[in-house]
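Chemist: Sequence and computational prediction follow.
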Amino acid sequence: MIAKELISIHIPSISFKDDGEKALRVMDENRVSHIAVVDNGEYHGLISDNEIYDLDDTFVPLDQVKPVLIKLFVQPFDHIYDILTVFAENNITALPVLNEDDQYLGVIGLEQIIKALYKMTNSKEPGGVIVMALNVRDYSMAQVAQIVESEGAKILSAFTRTSDDSLKMELILKINQSDLSRIMSSFERYNYEIMASFHESVHEEDLKRRYEQFIKYLNI
């Protein structure tokens, strides 16, 4: 996913002619702590709610109080990974998108980011999650996929997490099967360290089926 696909159709911008009270109202209505300041398509920067709270008078137009603006933006074809980096490193809740001529196109809110990640991770698809620890130098996605597919399953999404002071990494897999016992056993045979799993075992599914049959019997 890229920036132009994530632009919110709901979050408006404000102008320097607006006062702090309007900015706070727009933020509150859209559940963000930052809003873009734009005049005639020219983007000036983001203003935060904290900056407005520090103003001596929030009823005065912004061009008269000269607030400190945050000059952050992305371009239409920037990837969501780059967008996430800007969000995380700057602790912002909205991020403007500018074209190659520096014209303001709109803003990306946290809601759009969450929805995009929801789609990317296949969260709505049924299945289970396996979390493993392994040495960075031993990581091979080809081998991981081969092990999963040898058990008749597919990887729906995969993410890694590493730290600068460690030679190990964490691998999180979303699998299209709820019963992960055979897959985890296969990983353990290849000396993968299973840290956690989130799934329904065959036993749990059998208990659920028996319970549903029992309730159905009582309702006859």
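Modeler: Here it is on my side, so go on. As the structure is a prediction and not an experimental result, all values here were calculated from the model. Residues are numbered from 1 along each chain as shown.
Chemist: Only C-alpha atoms from now on, for both contacts and neighbour counts.
Modeler: Will do.
Chemist: What are the buried residues along the host helix or strand of Ala158?
Modeler: Element membership for Ala158, per DSSP states H and E: strand 155-162. By 16 or more other CA atoms under 10 Å, the buried positions in strand 155-162 come out as Ile155, Leu156, Ala158.
Chemist: What of stretch 104-113?
Modeler: So for stretch 104-113, counting by 16+ other CA under 10 Å, buried means Tyr104, Leu105, Gly106, Val107, Ile108, Gly109, Leu110, Gln112, Ile113.
Chemist: Go through the residues you listed and say which is closest to Asn122.
Modeler: Ile113 (14.4 Å; CA to CA).
Chemist: And the strands in this protein?
Modeler: 34-39, 42-48, 94-98, 104-109, 128-135, 155-162, 168-175, 193-198 (DSSP state E).
Chemist: neighbouring contacts of the third one?
Modeler: This means strand 94-98. Around strand 94-98, the neighbours that count as contacts under CA atoms under 8 Å, 6 or more residues apart in numbering are 3-4, 7, 32-36, 72-76, 87, 104-110.
Chemist: putting a second one here so we can go through both:
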Amino acid sequence: MKVREAIHSATPALQSSDPVEEALGLLMEHHVRHLPVVGDDGRLVGVIAETRLMDAEGPDASIESLLIGRPVSVPPDAHIFDAARAMVEHDLSTVPVADSEGQYLGLLRRHDIFDQFAQMLSTRQQGAILALEVDARDYALSKLIHVIEQNEAKVLAVASELPENSTDDIRVTLKLNVKDTARVRHVLEHHDYHVVAAFGEEDGELEELVDEFVRYLEV
């Protein structure tokens, strides 16, 4: 999934000449804490934060006078993971998209990125989620999928977290196409995969978890 496919066009950028009062109004209207700022030529000149605006000398001060540093952005052909990394590294609620010339193309919100992740992980598909831990020395994705699919289940999506220390286990999250995972869990444990949690085996449980998290992102 490329960034250009997830650009959100309904949330506008600010003009560098806009006053602080107008900028704060747009932040409140669109429920974000950061907005990109563009110049008269349409180039990205910065990203302004709500906290920075609140420190301005007055409501009529121009945004341009508050900008510091180089603007954070991601290119349109980057993967959605790159946008997520930039957002986390810089603690942003929105991240601008700009081309190699600095021309502003749009932005991504946290909600947009989460929605893409949710689609990639098949969260809306019927089925359960298993969380596993496995020794890094024994981890092989092909073997794991083979074990599962030999027991009348299909793997719809996989996500893994690498260990921070060499002695830690790899954490693996699996989305399956079945709700009853009792047999799969038993077989996985037999193959030394430690199943630490199972979600979505009750009707509506997984969808409720996703919806709750989406509501949290929109606060």
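Modeler: That came through fine. Just so we're clear, the structure is a prediction, and the values are computed from it rather than from any experiment.
Chemist: on that earlier part again, so what angle separates the directions of the strand holding Ala158 of the first structure and strand 128-135?
Modeler: 40 degrees (axes from the mean of the first three to the mean of the last three CA atoms, to 10 degrees).
Chemist: can you give me the angle strand 155-162 of the first structure makes with strand 168-175?
Modeler: 160 degrees.
Chemist: that older thread, output the strands of the first structure in JSON lines; the columns should cover distance to Val68 of the first structure.
Modeler: Shown next, in JSON lines, are these (distance: least, CA to CA, whole Å):
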{"stretch": "strand 34-39", "distance to Val68 of the first structure": "11"}
{"stretch": "strand 42-48", "distance to Val68 of the first structure": "7"}
{"stretch": "strand 94-98", "distance to Val68 of the first structure": "16"}
{"stretch": "strand 104-109", "distance to Val68 of the first structure": "19"}
{"stretch": "strand 128-135", "distance to Val68 of the first structure": "43"}
{"stretch": "strand 155-162", "distance to Val68 of the first structure": "35"}
{"stretch": "strand 168-175", "distance to Val68 of the first structure": "40"}
{"stretch": "strand 193-198", "distance to Val68 of the first structure": "46"}
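Chemist: re the thing from before, determine the set of other helices and strands touching the strand holding Ala158 of the first structure.
Modeler: strand 168-175 (3 or more CA pairs under 8 Å, 6 or more residues apart in numbering; DSSP states H and E).
Chemist: distance between the lengthiest helix in the second structure and the chain's centre?
Modeler: Counting residues, the longest helix in the second structure under DSSP state H turns out to be helix 205-218. How far helix 205-218 of the second structure lies from its chain's middle: 14 Å, per CA atoms, centre = their mean, to the nearest Å.
Chemist: One more: stretch 88-107 of the second structure?
Modeler: 14 Å.
Chemist: picking that back up, the strand holding Ala158 of the first structure vs the second structure, mean deviation?
Modeler: Following superposition, strand 155-162 of the first structure is found to deviate from the second structure by 1.1 Å on average (mean CA distance after the TM-score superposition for the first structure).
Chemist: From the rest of the structure, what touches that strand?
Modeler: Applying CA under 8 Å, 6+ apart, the set of residues contacting strand 155-162 of the first structure is 120-122, 145, 148, 168-176.
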